[in-house]
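Trainee: Below: sequence and its predicted model.
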Amino acid sequence: MKNSIVSVLFIFITSMIYAQKIEIKGLVLDKQTMQPVEEATVQVKGTNIYASTDNEGKFSIETTEDKTLIISHISYQKKEVLASNAAKILLDEKKVSLDEIIIASNPLDDISHSIVVMDDAKKGSQPRNAAELFNDISGFSVQKRSATASEPSFRAFKYEEMNIKYDGGTKIVHACPNRMDPITAHVIPEEVSKIEVVKGPFTVRFGQNFGAIVNMVTRTPTPDDYGFHGSLQNGFETNGSNFIARGELLYAKEKYDVTLNAEHRKFGDYTDGNGIETPAAFTTNSYSVKMGYNPKSNQRFQLDWRQKFGKDIKHAGLPMDSPKDNSNSLGFDYKIQQVSDFIKSISVKSYVSAVDHLMTNEERPSFMKMDAQTTVTSQTYGGKLEFGLTPTKKMMLFTGVDADIINRDGERTRIIKLRPDGTPFPEYSRPVFIDKVWQDATSSDYGIFVEGTYKLSNQLALASGLRTDFVSASIKDPAEDTTIMGGMVVPGFESLYGPGFDAVSETT
């Protein structure tokens, strides 16, 4: 009995001694150059205890040897080590990232009110389009107009009040006036590896919108992906006889990588809980090619091309359907990091995208009375040049210029088949009306911005920004007065705004 008591006391006293806080000293070095890493943040995991490395990479922090330390730096990958193994810590330099807008590892990089949302359950749920990835995300709702025409809104912000991009820069703007072809209809959902959200006007680096900024990030290869990889996926749903097939091929090496994605989606009308069949059919075929080249460890070039072909799309919320909804986009990116002690990074982004959308009433009962077709197109192009500067070790400064130019055009043709009394018009004398939808409209936004973050402590940073935008809009094909059946005149652009307004060249 005495031996047992002595053993218990010995274990208890040993545990108390082991749990006592001691001063942990360590050294943080660059794994490649073995040079000291200055201003790295060292945190005791799960606590508010922090320390920073000095100009020799040294630090000291008070904790117990069984605790975990988290080491982070603006230029290196985050690392976790046991305090007992902290004598020498080697950090790997961050891989150049072209696609992301948020890096939440350092107070100087983090954007206020920003989150990263994505999970494996959503990626494997056979979504109809990328908008369904936003389901159940706090603050978001999805506005659904048809099986393919769904787009997210955040709190009270929607449409152009939000700034939705993919891979940090590329935009695809809808051509349809009823927004039956939003950006989320043109991205392969399974390609999206995560969704970044800035919840309001807390940064000026990504456009002049005051609503949420949403960035859908597609996957970029990492060193773990080196070699040749491939995957095939397919799925089937009985309600609607929905079928999805997708394939991916990836070849990656240290200097370059190539990723190919292709998908086929064929969905039918579904039956709701009351046994009512709802129009929801569509067919899409999409593919994308992403090529990257890394001439050095701190540089990356990237080219991204994608195309989507949509057909036989039924819209339950409109009296027309879409026999065609095609799009394509091309993006080019370049980034270099650690140019000098003062210049942290230089990044260049450019893109061009186009949408070709057709709506008709051929499959609707109204086609017996009138043949209506609306052909619309949109072209969007733009880019961004940004410099990341470090005037001091506690300050990060971003400055640059960006541009987004949008052009849209289209017309609606209506051929009247029946008179008001129900008798048919002879085919050769059917009235034909042509309405100008976008009037060849162009809007341009050129912006200049500067945004700085000053690190007050390991937990607190002060951020401020200034942005100026030069916005213009014009139309090149203004609508004239139109006379419809019954002799009623619908005023055109000149009648609405007066003869003194130069509708062709005037810019507002």
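Mentor: Structure received.

Trainee: C-alpha from now on. contacts and neighbour counts both.
Mentor: Fine.

Trainee: how distant is the longest helix along the chain from the center of its chain?
Mentor: Counting residues, the longest helix in the chain under DSSP state H turns out to be helix 2-19. Averaged C-alpha coordinates place helix 2-19 at 57 Å from its chain's average position (CA atoms, centre = their mean, to the nearest Å).

Trainee: Can you name every helix or strand that that helix contacts?
Mentor: Counting contacts by 3 or more CA pairs under 8 Å, 6 or more residues apart in numbering; DSSP states H and E, helix 2-19 is packed against no other helix or strand.

Trainee: Tell me the first helix or strand C-terminal of that helix.
Mentor: Once the chain leaves helix 2-19, the next helix or strand it forms, by DSSP states H and E, is strand 22-30.

Trainee: Just the buried residues of the following helix or strand past that following strand, please?
Mentor: For strand 22-30, the following helix or strand on the C-terminal side (DSSP H and E) is strand 41-44. Taking 16 or more other CA atoms under 10 Å as the basis for neighbour counts, the residues of strand 41-44 that come out buried are Thr41, Val42, Gln43, Val44.

Trainee: Take this one as well and set it beside the first:
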Amino acid sequence: MRILKLLVSTIGISLLLAVLAGTLRAQQRSFEGKILDRTTEQPVIGAHIHWQEEGQTTVTDKNGMFEFKTGKAELTLHISYVGYRDLKLQIMAEPASGTPHRIYLNKKTHAMSPVTVLARKQGRQPDQHMDVMTSVNPSHDAGTFLKDSPNISGIRKGGGFGVDPVVRGFKKNQLIVQQDGVLQSQGACPNRMDPPTSHIQMEQVEEIEILKGPYALKHGPSFGGVINFKSQRPNYYQRPTFNSYMTIGYESNIGRQRYAGGIEKEGGDWTTNIHGSFTSTDDYKDGSGNNVRAGLSNVEYTVETSARLTDVSNLSARFSQGFVRDAEYPALMMDMREDNTTNLTLSYLNTSLRKGRLETSLFGSYVDHQMDNLERKMARMVEAVTDVTTETYGYDLSYTLPAASGSWFVGTDATFRALEGFRNRTFQMGEMAGSSIRDNVWQGGKRNRWGTVVEYQPSIRDWAFVISSRFDYYYSNASDPDAYFKQQLGDLKQEHLGWSASAGFTRELSSRWSAGFWVGRAERYPGMDELFVNYLSIGMDPYEYVGNPRLNSETNHQIDALLHYSSRTLSVKTSVFYSYVRDYISAALRTDLQPRQEGAPGVKQFKNIDEAALYGFEWTLENNGQNRLGYELSSAYTIGRNLSMQEDLPQIPAFEANLKLDYRLFDDRLIPQIHLRGVAGQTRVAESFDERPTDGYLLTNLKLTSRLFSMLRLSAGVNNLFDVTYHEHLNRSLQGSTLPLNDPGRSIFVELKWNGLFN
């Protein structure tokens, strides 16, 4: 009997447990999701997903997938990934269906700090559509391409190479130029014949981030802004393919020929891209038919390779070289004879290291630069040849830790730079005929920087906050100082600890309106030219310049306010800024110093100005690609004031407005474009630098783009259709005169692009 009762009890308990288990299984739900980039629809690998109710966190796999097991009908998820806007959503959990929920993330740069993103291209795969708001100008020079953005201009000293960008009146050492977030080669020329942008190979660029103001501190001690050229990211997750691409271009007035191409392998566990290009230019004529020297030849190549180590980590390397020959600079005392550049970058990325993202890079560059006056009339009296070199190397290490309460970014970086160079002057006439003098151009100058940065982005609904701070330690010295520096300045070694900080937010006011406000403080240690240049004409005027190792660091205190409206068809962006700069670095005449070169009226030395200010606005209206007719209307203006001397700052661009129109025909196979660019006269000039007012002008550029086949695209057009004689306000004057360096007159161009898959 007892056995029977025990058996019945056991059976009953077993049935009860089975029923309970079945009930639990019925209540158990599985939530599967897939995180995608909203623009590219590519999977986001290593994104962090926090399940709020249970306090669990997971990351997406190589396909952007994640999964939670839950007994609840609804989940609250907080999704974050570096470079994207955080997303918080409530979603229903359902029994496993085999179809994951598709969740899209938006890139953060489009809604955060004052930033402009210029799309260069959609990648090197065969195009299924064409970008409509691309540059009408097919120039290979990065500085020229940047001028398509509001409030960005360029200083031009030569005919066809090395336009030096100016952002909101900030220029040269006040800007940081990077490629894929890493500092690239720094030019050796004291006259900046070879600014950092001149070493960017534009065919390799997918988009350009222009981060304005002293806010993007994780890129370095950002003072006036950061220009970051972003390459196409490796794609390991498609089937392995081999692709080839080629560009052939010609521009009539300047005789520009451009041949570029390469092959690449994508997919699988490794990717490789080999790219090369050749560019040559000749003289051009301005709108009045005057001849302007602008010849050069340039050969460049790049080898990139990357390997997927695990589903969440990869290692990549980029090696590039450029060889410029016989580049003419009619606004300078010399022409570039040679410029040989070598760059190497090694990078490691892990998107899920202890639930965070680790990025590290090592970089190095070497530039060998030679310039001379041997083809100038001045060589009949004095032949001058200058050889200079620069070495730049460093590292960048950062770790990003997303969390439900906010995202933390910590990083450290360093840059080490050394310059050497001499100018040899051989006298051909007069009492010193046959004798030579050797001038120490850079005095063995060194400038090193070590920095550390912390950034926090708290997660607050409808708000996007960023708070950041960084410290930078600087060391500079000259190992081979010239007599003046030894006798007058003594010990040239300088050390400085700089502090920068910024805070800002954007707020979603409604489904269409958002606003932002930013405040920042940044220090900029003087550049190598401002510290150590030795009796060279490197300014906008004909004076020789002398460095000053006793300079104080500039300090920029800036605010930005932004307002953005976006609907299904229309987008309007407005931003205003005000920058108050302490110890602004300028230059003043030294009557006790005598120039060393014929033709220089005197010597100026770099010095600090107590107070300066720059302020202005940008405004853009554009459609959102919903109609065949595309349009973009923009305007920008900056005022710069020397508050200590109560005069205008030099080299501030004039008011500018642009109108771009395009129309998509035949399923986007044919797109005509027109670009109207109006620039006002500039009367706000710095008399202490002999700066002269410039006239306004209106330019008309036309372009027609046709997708002949899925792999072939043809573009043709006319720049400066009405052959206007004009020059940008920032152009230097022709050497030995006050006549301006005019820009090219009417020029016809044609460009053919081909992309093809081998398999």
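Mentor: Thanks, I have it. Since we're looking at a predicted model, the values are computed, not measured.

Trainee: Overlay them and tell me the TM-score.
Mentor: The TM-score (TM-score structural alignment, normalised by the length of structure 1) is 0.76; 426 aligned residues with a CA RMSD of 3.6 Å.

Trainee: what's the closest of the buried residues of strand 41-44 of structure 1 to Ile17 of structure 1?
Mentor: For the buried residues of strand 41-44 of structure 1, the closest approach to Ile17 of structure 1 (CA to CA) belongs to Val44, at 19.2 Å.

Trainee: for the stretch 501-650 of structure 2, what spans make up the helices?
Mentor: Listed in chain order, the helices of the stretch 501-650 of structure 2 (DSSP state H, counting those that start in this stretch) span residues 528-532.

Trainee: meant to ask about the stretch 51-200 of structure 1, not that
Mentor: In the stretch 51-200 of structure 1, the helices defined using DSSP H, counting those that start in this stretch lie at 120-123.

Trainee: quick one: the strands in it?
Mentor: For the stretch 51-200 of structure 1, applying DSSP state E, counting those that start in this stretch gives strands covering 58-63, 68-73, 76-82, 88-91, 114-117, 140-144, 150-154, 163-166, 192-198.

Trainee: could you say which helix or strand contains the alignment partner in structure 2 of Asn328 of structure 1?
Mentor: For Asn328 of structure 1, the aligned residue in structure 2 is Thr342 (criterion: TM-score structural alignment). Secondary structure assigned from DSSP H and E places Thr342 of structure 2 in strand 335-353.

Trainee: Check which helices and strands that strand is in contact with.
Mentor: If contacts are counted by 3+ CA pairs under 8 Å, 6+ apart, strand 335-353 of structure 2 sits against strand 313-327, strand 356-372.

Trainee: which residues in the stretch 351-500 of structure 1 form strands?
Mentor: Under the criterion DSSP E, counting those that start in this stretch, the stretch 351-500 of structure 1 carries strands at the ranges 370-389, 395-416, 432-436, 441-455, 461-475, 482-483, 489-490.

Trainee: possible to save these as TSV with distance to Leu133 of structure 1 and mean neighbour count?
Mentor: As requested, the strands of the stretch 351-500 of structure 1 are arranged in TSV below (distance: least, CA to CA, whole Å; neighbours: other CA atoms under 10 Å):
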stretch	distance to Leu133 of structure 1	mean neighbour count
strand 370-389	24	21
strand 395-416	26	20
strand 432-436	35	15
strand 441-455	29	19
strand 461-475	30	16
strand 482-483	43	13
strand 489-490	42	12
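
Trainee: for those strands, which one sits closest to Gln299 of structure 1?
Mentor: Distances from Gln299 of structure 1 to each of those were compared using CA to CA; the shortest belongs to strand 370-389, at 14.2 Å.

Trainee: how about the strands of the stretch 351-500 of structure 1, which one is nearest Glu62 of structure 1?
Mentor: In terms of CA to CA, the element of the strands of the stretch 351-500 of structure 1 nearest to Glu62 of structure 1 is strand 441-455, at 22.2 Å.

Trainee: Provide the aligned range in structure 2 for the closest one.
Mentor: Alignment note (TM-score structural alignment): strand 441-455 of structure 1 is matched to residues 445-459 of structure 2.

Trainee: The strand holding Thr342 of structure 2: average distance to aligned residues in structure 1?
Mentor: Relative to structure 1, and after both are superposed, strand 335-353 of structure 2 has an average distance of 0.7 Å to its aligned residues, where the measure is mean CA distance after the TM-score superposition for structure 1.

Trainee: From the buried residues of strand 41-44 of structure 1, pick the one nearest Thr380 of structure 1.
Mentor: Thr41 (41.9 Å).

Trainee: show me what contacts the closest one?
Mentor: For Thr41 of structure 1, the contacting residues are Tyr50, Ala51, Ser52, Thr53, Ile70, Ile71, Ser72, His73, Asn458, taking CA atoms under 8 Å, 6 or more residues apart in numbering as the criterion.
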